[in-house]
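K.L.:
take a look and give me a structure for this.
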Amino acid sequence: MNRIGLPIFVLRHLLKRTADNFHCCLFKPETTQLALQKQLFSAFQSSQYFRSFADKSISQWSEVPIIEYKDIQYLISQQISQKNNFFTNEPVQFYEKTSGSRSAAKLIPYTKSLLNSFNNMFCIWAYDIIINAPKLCKGKIYFCVSPQLAEINSNEFGLANDSEYLNPWLRWFLQPFLVSSEGLNRLTDPELFKHELAKRLLLTEDLEIISIWNPTFLKVHLDYIQIHQESLCKELKNSLSKERSQLLLSSEIDWKKMWSHLKIISCWDSAHAASQANYLRSLFPTVMVQGKGLLATEAPMTIPLIKAAGCVPMLTEVFFEFVDEAGKIHLLHELEIGATYEIILSQKGGLYRYKIGDRVRVTHYYLNTPCLEFIGRSAAISDLVGEKLHEDFVKDCLIKLDLKDTFFQSLLPVIEPISHYVLLLDKTQEDSEQMANRFDTLLQEAYHYRQARLLGQLAPIQVLVSSNISDLVVKYQIKAGKKWGDIKHQFILNPVIDIKLIF
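P.N.:
Take a look at the predicted model:
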């Protein structure tokens, strides 16, 4: 107990039962999922939404239509205006806004049961970290906070920070260990937000855990600290130790020394976020940078477990169906190692057979449950003139391009004056024109892109290099109404936008 400290010892005891129950369920995924399906179907039967499907039994589950958000958007709009719930008997606590990375932002209804699903996910993850990760002491935790820029000004919409996904007793227990986020979510100026968060992080010498979404969120703030080091040092001169002040004023700040107690960074690290997560690993070589698994506004889908060496599905909270490449539907226990599937989920907030648009690959089995790796969105395609560039293909071409030490890589579709693509980079050692030619050649391995280039429908690739490209793109997306902490770095920036709006 002396090694981990009394608070961590108590927390481990409080979380043990939830974690043990989940661990037992990993031995019996079929039984666990069928029991959850019955529970969800019971809630479905008691809803107004169910009445539109006549008199169905659970044996007719496959006849319940698979839906996307656009299919129920009108019902959610009615819910908001009429303050009721079409999907379950549970009252809606609030509506959480998605990041809207590929379409208009969505408002997802949250019930107490759905919030509890997220809380259980955190409990299982925290217990695994306490038991299997580098030993924690009693340092601070930073939970991602996004400024509410362009957000709906109502308490009915959204959470202030990640800690609000937790049950009140857990928030109360963790409160002394959280980096203060008071007031940050109400800031409307992104520069002011970065300034205030930078100060709070710099003042937290005993920071042990950072929990964010996109790795670029942390990089943007580290860059801000480096650029504004003198003004920040002057402002904090009476609060920072002499040693930390000297670190802050270094020509190249040693981040691992700045937060020498840091043990864990939790962030996305798969698909488009893999290179950004690896960059954080290079900045903090002694820190465990752990991927978050697959987590969406709609539901917690997978969770990383250290002993599993991968991400296991939240099989106690979400009923999963998986569509293979031939269109056949499989249940969780039927998945094959190496195969790729699209997820259909049913969760405790009232979304039934919901096509979320995420694709996963089965990496291996842990106990009797398949581990799932997020590999991208199901329809991440850019199609200006019929070229149909898929994000996975663009990612492979960028890997072949071998852009050493480049952090930000995105392909921007542009329609003026003639349709073409611009490769956005934060830095490169290669001549931009030569790189553009190499990249264009790689993209022409895609038949429809090559046809469009040969026919003159697409102009040649251009390359634009700017050291603050990541920050510029983030600022644009914030103005478009996305939450900063939710912004995903994409290999293809969609939808098509005017490049002059970024630069």
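K.L.:
hey, let's count contacts and neighbours off CA atoms from now on
P.N.:
Fine.
K.L.:
now do stretch 285-303: distance from first to last residue.
P.N.:
One end of stretch 285-303 sits 23 Å from the other (Cα to Cα, to the nearest Å).
K.L.:
quick check: buried residues in it?
P.N.:
For stretch 285-303, a neighbour-count test (16 or more other Cα atoms under 10 Å) marks 287-295, 297-303 as buried.
K.L.:
tell me the two of those that are most distant?
P.N.:
Val287 and Glu298 (29.8 Å; Cα to Cα).
K.L.:
before we compare anything, build this one as well:
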Amino acid sequence: MTRSLSSRLGHGLLKTFMQRGLHRFEREAPKLELIQRSLLQKWLHGHTRTVSATRYHLKANDSWEQFANKQPCTTYDSYRKLIELQRSQQNKQLFDSPVSRYQPTSGSTSAIKWIPYTQAFLGELDQAITPWIGDLYRQFPKIAQGSHYWSLSWIPTSLRDASSHELNDDMQLMSLGKRLIAGLTQTAPASIALARTAEDSLFATLAYLAADEHLSVISIWSPTFGLGLLEQLGSCREELIEVLQQGTWGMRAEAMAGLKCPRAHKAAQRLKAWNGVADPAFFAELWPRLALLSAWDTAAASPWAQQLQKLLAHAQFQGKGLWATEGVVSIPLRNHCPLAYRSHVYEFEDLENGQILAPWQLRKGQQVMPLLTTGSGFARYRMNDVLQVSDHWRTLPCFTFLGRNDGSDLVGEKISAALAQSIIDGLSYSGQLPITLLALNDCVRGKPGYVLLVEGPANSNSMSTTALAAQLEHALLKNFHYRLARDLGQLAPAHCICLPNMRQIYLEQSRARGMLEGNIKLEALRHWSGPLPMALRQALEATA
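P.N.:
Coordinates of the predicted model:
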């Protein structure tokens, strides 16, 4: 069977299966409360048969209200020791379901967390990805005319020997049958993640993407990851030309762990005629069938998603819902982002009064944080993401992601991520793009303080950077606690650093702190401990 024929067969079967799930999702949306209560009963039966079940005296027949009264809200630290014990003893500490793998993830300030991906949890994720993809085929029918690239989030190089089986592959979120069918439509094999290093995985991804003129979907999470892929096509151009012409990995052969190398003379010729500068016309020529680009596009990701859309302007765009390694909250559907109500058990904390609400109690305009009870064994797990209830669709609450709830409190100034995002959004930029607001323990002359990182052209003048820093300081001073800390001399004045490669510096530092390639987020506020990279320290000292 030719690749083209197998791809068409895969799309046909996948579309059929996904549409069934989509129709069920839409048909049963008015039964939100009934289905959520039913999912809790199912979860209680799976949890009460485990080692840790006696801690809060939960019973299999507890009601929604009894569960909420008995079970406190939790974080990953509530499960860290149990997960370590479960991994070492291979028993069921948290949930009565076989564990398929432990998925690594990390936050902006936290160490690697290992999330148990049980068969029950994977089934919950499948309940979200099925209607999502079904709606993609309905909204963007041209995606069935080519192959797809769905995000692979590679394990850091330092963890690969110990964790080669923990693949973070979006296709792994489907049921086995759908996964096998979806494999017929994919341009890049999941085994790319098994290459020796993250750099080798990146190069293999570039080779498969460049070789595929039938590519119709690029689905990633972070838009900066997508921008990096397009830029790396230029910087790796000479090596890619040789590899695609020869059909061998050359000096990387040993590192590729037996991965087949694509061969594509036409793609090699296109790369050879290209000057290596990211250009919409070139990408339209390289991927003429590209019909859909999907990535995060809210909060801090917004300006970078716009940049990515400009480079792949011939494709339509769709933003993501809220999906984390620990679980899914919302999916894009019919131009909304409704609750993935068939997946986990959901509750929401009202950030105005701290009240915890069931999903059927939410009202438009509320700002909330989700609590998830999942087949991983997590109960009322705090996601720490701030959402606004933007609308309702067929009784389902729909959400807009506003940012993380992480904050910074270097000396009592109490700067929240939401405040940082609103300040960043309100600044006036001169050809620059914001990366993040850094909270530094040692900003200037030993004092803590805040530094805005922006990316701009190499010829950006110091006056524009100084003006941006002044805007930032003015906005921060509107916060009572920040103003008091400045008046008391506890904080250095706000600064701004502009470099043409700032995004790359940020990503490199995030990887060095153990964050996972492909899932690194640009967040409005980051507290970085330890020394700054030399390039940033020198630029900061030049502005001080």
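K.L.:
list the TM-score for the superposed pair.
P.N.:
The TM-score (TM-score structural alignment, normalised by the length of the first structure) is 0.92; 498 aligned residues with a Cα RMSD of 2.4 Å.
K.L.:
ranges for the strands of the stretch 251-400 of the first structure?
P.N.:
Taking DSSP state E, counting those that start in this stretch to define them, one finds strands in the stretch 251-400 of the first structure at 264-267, 288-291, 302-305, 310-313, 319-323, 329-331, 340-346, 354-366, 369-377, 381-382, 389-390.
K.L.:
can you list contacts of the fifth one?
P.N.:
With Cα atoms under 8 Å, 6 or more residues apart in numbering as the test, strand 319-323 of the first structure has contacts from 33, 36-37, 329-332, 341-347, 353.
K.L.:
which pair of the residues you listed spans the longest distance?
P.N.:
Leu36 and Tyr341 (20.9 Å).
K.L.:
the two - which one has more neighbours?
P.N.:
Neighbour comparison, Leu36 of the first structure and Tyr341: the larger count goes to Tyr341, with 27 against 21 (by other Cα atoms under 10 Å).
K.L.:
which residue in the second structure lines up with the more buried one?
P.N.:
Using TM-score structural alignment, the partner of Tyr341 of the first structure in the second structure is Val368.
K.L.:
surely its match and Val386 touch.
P.N.:
Yes: contact criterion Cα atoms under 8 Å: Val368 of the second structure and Val386 qualify, at 5.8 Å.
K.L.:
helices along the stretch 201-350 of the first structure, start to end?
P.N.:
215-227, 229-235, 242-248, 255-258, 274-283 (DSSP state H, counting those that start in this stretch).
K.L.:
from those helices, which stretch is densest packed?
P.N.:
Comparing the helices of the stretch 201-350 of the first structure on average neighbours per residue, with mean count of other Cα atoms under 10 Å, the densest one is helix 215-227 at a mean of 19.
K.L.:
still on that earlier bit, list the residues that contact the match of Tyr341 of the first structure.
P.N.:
348-351, 386-389.
K.L.:
distance of the closest residue in space to Pro189 of the second structure that isn't next to it in sequence relative to Ala210 of the second structure?
P.N.:
Nearest residue to Pro189 of the second structure, sequence neighbours excluded (Cα to Cα, 6 or more residues apart in numbering): Gly183, at 8.0 Å. In this view, Gly183 of the second structure and Ala210 of the second structure are 19 Å apart by Cα to Cα.
K.L.:
who has more neighbours, the two?
P.N.:
Each of Gly183 of the second structure and Ala210 has its neighbours counted (other Cα under 10 Å); Ala210 has more, 26 against 19.
K.L.:
that one contacts Pro288, correct?
P.N.:
No: contact criterion Cα under 8 Å: Ala210 of the second structure and Pro288 do not qualify, at 11.8 Å.
K.L.:
quick check: longest strand of the second structure.
P.N.:
strand 433-444 (DSSP state E).
K.L.:
which helices and strands does that one pack with?
P.N.:
Of the remaining helices and strands, those touching strand 433-444 of the second structure by 3 or more Cα pairs under 8 Å, 6 or more residues apart in numbering; DSSP states H and E are strand 447-455, helix 502-512, strand 525-528.
K.L.:
and the angle for that strand with helix 502-512?
P.N.:
If you take axes from the mean of the first three to the mean of the last three Cα atoms, to 10 degrees, strand 433-444 of the second structure sits at 60 degrees to helix 502-512.
K.L.:
what comes up buried for strand 433-444 of the second structure?
P.N.:
In strand 433-444 of the second structure, counting by 16+ other Cα under 10 Å, buried: 433-444.
K.L.:
stretch 367-374 of the first structure now?
P.N.:
369-374.
K.L.:
just give me the closest of the residues you listed to Asn85 of the first structure.
P.N.:
Closest to Asn85 of the first structure, out of all of those and judged by Cα to Cα, is Phe374, at 31.3 Å.
K.L.:
what's near enough to touch that closest one?
P.N.:
270-271, 293-294, 358-361.
K.L.:
looking at the alignment, what corresponds to it in the second structure?
P.N.:
Mapped onto the second structure by TM-score structural alignment, Phe374 of the first structure lines up with Phe401.
K.L.:
alright, calling it a day.
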